[in-house]
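1. For reference, the sequence and a predicted model appear below.
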Amino acid sequence: MAAPVPRVGVGVLLIKGEDEILVGQRKGSHGSGFYALPGGHLEFGESWEQCAVREVLEETGIELLESSVSFAAVNNNVMTTENKHYITIFMKAKVPPETEAQNMEPHKCEGWIWVKYTEVPKPAFMPLQQLLDTGFTLK
């Protein structure tokens, strides 16, 4: 049996106003019950920006332009109990104050909520919690 290999995930910080981000409670997969950003796996040949745009649309119905998405941070997530290893690339995009998210994948997410970046509900999914623990700011 081959050893597991790291995978690349992209998480998107959708920023509303000065300090609100969109999070959803995961369901039906690893991390079920944890709060996470919209995002998913980077597909072959895809840029980070393309992945962010695609995942946000698939999960929330929010349309982003690639030009509005930029790099925010990266972290290394080894989930030993689940035998998973991810490199998580965080992208960010500002959205208008009236932006609302739809739950496009109710089998994967309980629903989306806007929260202050410093008040992400617990428990936060490991990649997001690690980002918060680094002291990363939205500024």
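-> Structure's in. What do you need? Keep in mind that this is a model prediction, so the values were computed, not measured.

2. CA atoms for contacts and neighbours, from now on please.
-> OK.

3. so what's residue 113 up against?
-> Taking CA atoms under 8 Å, 6 or more residues apart in numbering, we find residue 113 in contact with 22-24, 101.

4. Packing partners of the longest helix along the chain?
-> Ranked by number of residues, the top helix in the chain under DSSP state H is helix 48-60. Judged by 3 or more CA pairs under 8 Å, 6 or more residues apart in numbering; DSSP states H and E, the packing partners of helix 48-60 are strand 7-16, strand 39-41, strand 84-95.

5. Give the next helix or strand downstream of that helix.
-> strand 70-79 (DSSP states H and E).

6. let's bring in a second one:
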Amino acid sequence: MDRSVRVGVAAVIVRDDTILLGERIGAHGANTWATPGGHLEFGESIEACAEREVLEETGLNAHFVKKLFFTNDVFCREQKHYVTLFVLLSCETGEPKVTEPDKCKRWKWCRLDELPNPLFLPLQNLFEEHPQLADLV
């Protein structure tokens, strides 16, 4: 069993008081809602990773704005451990498309006070640890 800790990057995209979330399928966290994101690759900047993952997963051209927070996420059932780096990105135009149908069922713009359930563990941890997040984005 791989006992290494991986680094995940989560792209928070806010538009008109909503946040972009996708319903995960396939990998760990199936049937939960998450921001676009993925693994940080060797030598890649956090900002470039966030922009790349958004483009790969949604087809949107988003641009880095600022670093937000990190969470420490242990998926007990899957025996996986991640440190997830959350970053804020801007994307003023375009609508997300499901470009990886084996990983995401659909994308949805969600109001922060009406988030779908259940949320992906890193996103749950983010909102629990930083309830003021709505004020920062």
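-> It's in. Predicted, not measured: the structure shown is a model, and the values here were computed from it.

7. Next up, the contacts around the aligned residue in structure 2 for residue 93 of structure 1.
-> Aligned by TM-score structural alignment, residue 93 of structure 1 pairs with residue 89 of structure 2. Residue 89 of structure 2 sits next to 11-14, 50-51, 62-66 when contact means CA under 8 Å, 6+ apart.

8. picking up where we left off before, can you say which of the helices and strands packed on helix 48-60 of structure 1 is packed in most?
-> Highest mean neighbour count of these: strand 7-16, a mean of 22 (counted as mean count of other CA atoms under 10 Å).

9. quick one: contacts of that one?
-> Contacts of strand 7-16 of structure 1 (CA under 8 Å, 6+ apart): 21-22, 37-42, 48, 51-52, 56, 85-97, 99.

10. what about the residue lying farthest from the centre of structure 1, distance to residue 86 of structure 1?
-> In terms of distance from the mean C-alpha position of structure 1, residue 1 ranks first, at 30.6 Å (CA atoms, centre = their mean). Noted for residue 1 of structure 1: a distance of 20 Å to residue 86 of structure 1, by CA to CA, to the nearest Å.

11. same check, this time on residue 139 of structure 1
-> Taking CA to CA, one finds residue 139 of structure 1 at 25 Å from residue 86 of structure 1.

12. cool, residue 46 of structure 1 as well?
-> The value you get for residue 46 of structure 1 to residue 86 of structure 1, if CA to CA is used, is 17 Å.

13. Show me the residue sitting in the middle of structure 2 in space.
-> Most central in structure 2 (CA atoms, centre = their mean) works out to residue 35, at 2.8 Å.
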